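Enquirer: Sequence and predicted model, in that order:
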Amino acid sequence: MTDSPAPRIPPDPKEQPILDKLLAIRHNLELLKQDRSTYVKSQDVIELYNQVIEQVVILNGIRTTKRLEQNRVDTVLDDCFQLISLSFLTIGRNHEPPAVYAFVSTTKRLLDHLKEATYYSPKDLESIGARLQDCRRYIARGKDSHSPHLLTLLESRIEACEQRLAELELSHSHLTSDLVPKYDKLVSILRSLSACNTRTKFPNAEVDDYLEQLKAVAEELKPYGIVPYESTGSKEEKLAEMAEKLKLSMEHPEPAPEAKTLIETLLQRCFVWCALTKKKQGYIAPAFKETYDKLLEIRNKLEKLSLTHAWSLRETDLYTYQRQLDRVDESRVDGNFVDTLGRPAELYEQRTLLYLLRKSYATIYHLIISSEPVSEALLPIYNQLTTLKKCLIEVKKNGGVSSPRELYPYSMKLNSIDNMRMDGKFMIGSDIPEGQGSVTQLLEECFELAYDLRNDAEDSTSEEKSGGSESGAEGQT
């Protein structure tokens, strides 16, 4: 059993049969997830999805006068929807409403953490905004084929994400175009320093390099009247500093107060964090070492998955990591990690643990959005074609081939994949897995690249022969 959020007993006895049914469905979904002897089949997922929707309809009928109630039924229902959603990604039905659920849940967590962190890159928000628009399109497309109960739930969750996203965008609205790159650089340094705290061996030289980068950014910000700390010199020195600021501000208009405060505070935080990082050298207080080790293990496993996901990731595997992270996240008190006696963590432990938590959620987010709309059953073929396409593109970039014979290994592999089709479809037993269009399109692109390379090689060979013939004729003359 995974680390689901703490359960609560349903107060209404009428909901007990629903809870029992949902627990059974969740169990079956977990068995489906864990079974590596075969790929996840669409019909199995759809059957369990329909069973969940049946229970939602019954539950809504019972809660006509208490829509906002939350108890253990809701917790298990969330587990079921999360597993169903990840299963839809696994079978390649990424662009249908059920697949949206896992993305929206992770996105909401990520947005909440960005707001809590205060400092984040505008690029973080651009990706999320675009994906939320995609989710709305998937919901609109699935209105005739999916339960309105699910669609209503998804729309309300997307709306909550969009509201939070708008708040975060507003916080950055005062940054001018010339200040955004400098702000991004500071955010990157802040995150990189936190990453240094999680290394097996503390990278002193790397932290020193970040300090130099900070100083360079601080110099670039001086013309805008932005400094990381107040001067502590004499009265004459302070007057000279003010005069210098006045002179520079004539060259660079001072930014809006909100933007100035935002960047100035971030710059100061980076210097303080750099000094604290150097002092602590990766040491975590014993009271928080267990939490640190757990989060570090999750982060490392997810990063490994992000490197090999095309070949080894089954999207339903993310459920276990999501629930473990949720459990840690929900154990915080007023935003703080606390020890067994309820005492909050010191600044260093607090920020380091939050970095690991947020980094893990961000990695799950990227793994979800990078999931291909291809069934797990077809992924081996899809991945082979993706690799072949990259190889052919590289060959073309580097001048092509000197002889059509050099393309023989590629052609042989493409033909062997093409011969796997039956009546134009890639079959697994008697099943026709999802993602036929994506795999077929990729195969055609590979054939087209190989065809172009072959033509170029033949043309080049013909020109060489023609040139050789002309030279021979001139010699005879």
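Expert: Happy to help now that I have it.

Enquirer: Only C-alpha atoms from now on, for both contacts and neighbour counts.
Expert: Will do.

Enquirer: immediately after the host helix or strand of residue 348, which helix or strand?
Expert: Secondary structure from DSSP states H and E places residue 348 in helix 347-369. Counting by DSSP H and E, the next helix or strand C-terminal to helix 347-369 is helix 379-397.

Enquirer: Quick one: distance of that following helix to the chain centre.
Expert: Distance, stretch centre to chain centre, for helix 379-397: 24 Å (Cα atoms, centre = their mean, to the nearest Å).

Enquirer: From the rest of the structure, what touches the helix holding residue 348?
Expert: Contacts with helix 347-369, where a contact means Cα atoms under 8 Å, 6 or more residues apart in numbering, come from 103, 106-107, 109-110, 113, 191, 194-195, 197-198, 276-277, 280, 284-285, 288, 291-292, 295-296, 298-299, 302-303, 306, 309, 315, 318, 322, 325, 329, 336-337.

Enquirer: buried ones in that helix?
Expert: 348-362, 364-365, 367-368 (16 or more other Cα atoms under 10 Å).

Enquirer: Would you agree residue 108 is in contact with residue 161?
Expert: Yes - between residue 108 and residue 161 there is a contact at 5.6 Å, judged by Cα atoms under 8 Å.

Enquirer: More neighbours: the two, which one.
Expert: Comparing residue 108 with residue 161 by other Cα atoms under 10 Å, the one with more neighbours is residue 161, at 23 against 18.

Enquirer: ok, that one to residue 167 distance?
Expert: Distance of residue 161 to residue 167, given as Cα to Cα, to the nearest Å: 10 Å.

Enquirer: Can you tell me how far residue 402 is from residue 453?
Expert: 9 Å.

Enquirer: So the two - more neighbours on which side?
Expert: A side-by-side neighbour count of residue 402 and residue 453, using other Cα under 10 Å, places residue 453 first with 24 against 15.

Enquirer: Which strands or helices does the helix or strand encompassing that one pack on?
Expert: In this structure, residue 453 sits in helix 436-476 according to DSSP H and E. Other helices and strands packing on helix 436-476, by 3 or more Cα pairs under 8 Å, 6 or more residues apart in numbering; DSSP states H and E, are helix 379-397, helix 408-418.

Enquirer: Strands of this structure, start to end?
Expert: For the chain, applying DSSP state E gives strands covering 421-422, 425-426.

Enquirer: For residue 132, find the nearest of those.
Expert: strand 425-426 (31.9 Å; Cα to Cα).

Enquirer: any residues touching the closest one, and which ones?
Expert: Identification of contacts with strand 425-426 by Cα under 8 Å, 6+ apart yields 378, 420, 432, 433, 436.

Enquirer: try this one side by side with the last:
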Amino acid sequence: MDSPAVPVPRDPQEQPILERLLRTRDALLLLKRDKSSYIKSRDVIPLYETVIQEVEQLHAVREGQDPRQPHNRLDYVLDDCFQLISLLFLTVGKNNEAPAVYSLATTVKRLLDHLEEAGFYSSKDLSSITKTLADMRQTLERGRQAYSPALLKLLESRIQQCEWHLESLQKGLSILAPELAPTHETLVSILRSTSAVNTRSKFSPSEVTSLRKQLEKIQGSLKDGQFIGADGAPLQGQDSLKALLERCWRWTEIVLEREGQISEGFQEQYERLVEIRNQLDRLSVTQAWSLRETDLFEFQRKLDRIDEARVNGNFVSPDGQQADLHAQRTLLYLIRRSYAYIYALLISSEPVSEALLPVYNQLQTLRRCLLEVKESGGVSNSRELYPYSMKLNSIDNMRVDGKFYVGSDIPEGQGSINALLAECYDIAWELRASVDEEDERS
């Protein structure tokens, strides 16, 4: 799990902290891997408190030192511990607690780094991250009184870095005239779609050709090589847009030439990244029923190690050769796409313990079905509501004194499930009331 290039701590006072954190990380990994029963809050909290104690000792040891010193093995193990604790908090349904923020903050930082490196991104990318960072800030503020200042300081620093980075990227888009925004979105989409075709198991030249036709249409909208506004004047920010258009032409051309075949020296890295991307893609489809948030840890670490192995931003083959443009862009696309999947899975995690997820998912499905019935015109008689009412009653009967128990435990997420159950009852009542009104009229 650790990179062999990471140095050990130089300060002898850090060594015992590292050894204790290694044992804690092992305990966290064992908890993550145990699928024999659901993870409980009482299993996670003591391990969180142990890590916080070590962080406070580490702060005392490093007091007065230059914070810009390179990270050693202790820092990487500590990061592993916080990542695991964060994902465990999500797994037990404590999504709105401060420790749960850590993994998401780390993933957002990776995404922003890659967006900046890629040099192209859409306003939709940034708007989602803007909302996520605002939500993370709220979670942090709620935890001011409940959590260690050491944790809050760490999270504050992570979020602040992301906010500064986001602001820089937003400035990059602000130079575009509003009339150019749709064209910019289209070009970003074309670049990503071309990369997606390039990494499929079966290459499709016709899809790339179709994307080039979109480029021809955009190219044809230029007048004397300029994007012109309604007033006949050249639009602001078009130099960056024309550069992006040229990049699209070049990339589609390269992809058509290579037909999805990557350089031999980078085949192994390519296959590893394709497998990670495909596994995350499958998880995103079946998330509600199969995702245990702690499973994302292995994906994060695999991606981090591949990403960090680059030399000056370049991928290097086992024999020391730098990647050509096609291999470089292909591998970077796969890493970025995988981080984007992890981000999407994290922000869509529900504040419900995995122990109650089966019930929560059933209610989500029931709610969707009831809404579809309502939107399609309702029911013709109350008998059509019997299957929904029976399912609602069977779930309601699982409660004891208004709570869902698993054994003697009361898992997290009671409020979310009770709210969803009440909403389902309300929709069913509305459907039944509309049938009764129809009967009275007739």
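Expert: That came through, no problem. These numbers were taken from a predicted model, which means no experiment stands behind them.

Enquirer: quick one: which two of the contacts of strand 425-426 of structure 1 are the most distant?
Expert: It's 420 and 433 that sit farthest apart of these, by Cα to Cα, at 13.6 Å.

Enquirer: any residues in contact with both of the two?
Expert: Shared contacts of residue 420 of structure 1 and residue 433, counting by Cα under 8 Å, 6+ apart, come down to 426, 427.

Enquirer: Neighbour count: these two, which is higher?
Expert: Taking neighbours as other Cα under 10 Å, residue 420 of structure 1 and residue 433 compare with residue 433 leading, 22 against 14.

Enquirer: That one pairs with which position in structure 2?
Expert: Counting by TM-score structural alignment, residue 433 of structure 1 corresponds to residue 411 in structure 2.

Enquirer: so how far is residue 47 of structure 2 from its match?
Expert: According to Cα to Cα, residue 411 of structure 2 and residue 47 of structure 2 sit 18 Å apart.

Enquirer: Which of the contacts of helix 347-369 of structure 1 fall in helices?
Expert: 103, 106-107, 109-110, 113, 191, 194-195, 276-277, 280, 291-292, 295-296, 298-299, 302-303, 306, 309, 318, 322, 325, 329 (DSSP state H).

Enquirer: Select only the buried ones of those in ChimeraX?
Expert: One line in ChimeraX is enough to select the buried members of these, burial here meaning 16+ other Cα under 10 Å:
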select :103,106,107,109,110,113,191,194,277,292,295,296,298,299,302,303,306,309,318,322,325,329
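
Enquirer: related to what we said a few turns ago, for the strands of structure 1, give me TSV that also has distance to residue 444 of structure 1.
Expert: Putting the strands of structure 1 into TSV (distance: least, Cα to Cα, whole Å) gives the following:
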stretch	distance to residue 444 of structure 1
strand 421-422	13
strand 425-426	13
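
Enquirer: Out of these, which gets nearest to residue 446 of structure 1?
Expert: Nearest of the strands of structure 1 (Cα to Cα): strand 421-422, 15.7 Å.

Enquirer: In structure 2, point out the residues matching the closest one.
Expert: With TM-score structural alignment applied, strand 421-422 of structure 1 matches the range 399-400 in structure 2.

Enquirer: So what's the residue count around whichever residue in structure 2 pairs up with residue 279 of structure 1?
Expert: Residue correspondence to structure 2 (TM-score structural alignment): residue 279 of structure 1 is matched to residue 257. Residues contacting residue 257 of structure 2 under the criterion other Cα under 10 Å number 11.

Enquirer: do you know how far residue 257 of structure 2 is from residue 326 of structure 2?
Expert: 10 Å.

Enquirer: Residue 59 of structure 1 matches what in structure 2?
Expert: Using TM-score structural alignment, residue 59 of structure 1 lines up with residue 58 in structure 2.

Enquirer: got a list of what its match touches?
Expert: 14, 17.

Enquirer: Try it again at 10 Å.
Expert: Residues near residue 58 of structure 2 by Cα atoms under 10 Å, 6 or more residues apart in numbering: 13, 14, 17, 18, 52, 74, 75.

Enquirer: What of residue 106 of structure 1?
Expert: 322, 326, 361, 362, 364, 365, 368.

Enquirer: what would the residues you listed look like in a markdown table with distance to residue 406 of structure 1?
Expert: As requested, the contacts of residue 106 of structure 1 are arranged in a markdown table below (distance: Cα to Cα, whole Å):
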| residue | distance to residue 406 of structure 1 |
| --- | --- |
| 322 | 47 |
| 326 | 53 |
| 361 | 45 |
| 362 | 43 |
| 364 | 41 |
| 365 | 41 |
| 368 | 38 |
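
Enquirer: Please identify which pair of those residues lies farthest apart.
Expert: Spatially, the most separated pair among the contacts of residue 106 of structure 1 is 326 and 368, at 16.7 Å (Cα to Cα).

Enquirer: Which parts of the stretch 51-200 of structure 2 are helices?
Expert: Remark: helices assigned in the stretch 51-200 of structure 2 by DSSP state H, counting those that start in this stretch are 73-91, 101-118, 123-142, 149-174, 181-198.

Enquirer: and of these, who's closest to residue 373 of structure 2?
Expert: Across the helices of the stretch 51-200 of structure 2, closest to residue 373 of structure 2 is helix 123-142 (Cα to Cα), at 31.0 Å.

Enquirer: Give the burial count for residue 26 of structure 1, as a bare number.
Expert: Counted with other Cα under 10 Å, residue 26 of structure 1 comes out at 23.

Enquirer: Run through the residues that contact it.
Expert: Contacts for residue 26 of structure 1 (Cα under 10 Å, 6+ apart) come out as 20, 32, 48, 52, 76-84.

Enquirer: That one and residue 80 of structure 1, how far apart?
Expert: In this view, residue 26 of structure 1 and residue 80 of structure 1 are 5 Å apart by Cα to Cα.

Enquirer: so what's in contact with the two at the same time?
Expert: 48, 52.

Enquirer: Select from the contacts of residue 26 of structure 1 the one having the most neighbours.
Expert: Greatest neighbour count in the contacts of residue 26 of structure 1, by other Cα under 10 Å, goes to residue 83: 29 neighbours.

Enquirer: Surely that one and residue 34 touch.
Expert: No - using Cα atoms under 10 Å, residue 83 of structure 1 makes no contact with residue 34, being 11.7 Å away.

Enquirer: residues shared between the contacts of the two?
Expert: With Cα under 10 Å, 6+ apart as the test, residue 83 of structure 1 and residue 34 both reach 316, 317.

Enquirer: Next up, the contacts around the match of residue 279 of structure 1.
Expert: So residue 257 of structure 2 contacts 205, 251 (Cα under 10 Å, 6+ apart).

Enquirer: go on, residue 103 of structure 1?
Expert: 82, 85-86, 131-132, 135, 158, 364-369 are the contacts of residue 103 of structure 1 under Cα under 10 Å, 6+ apart.
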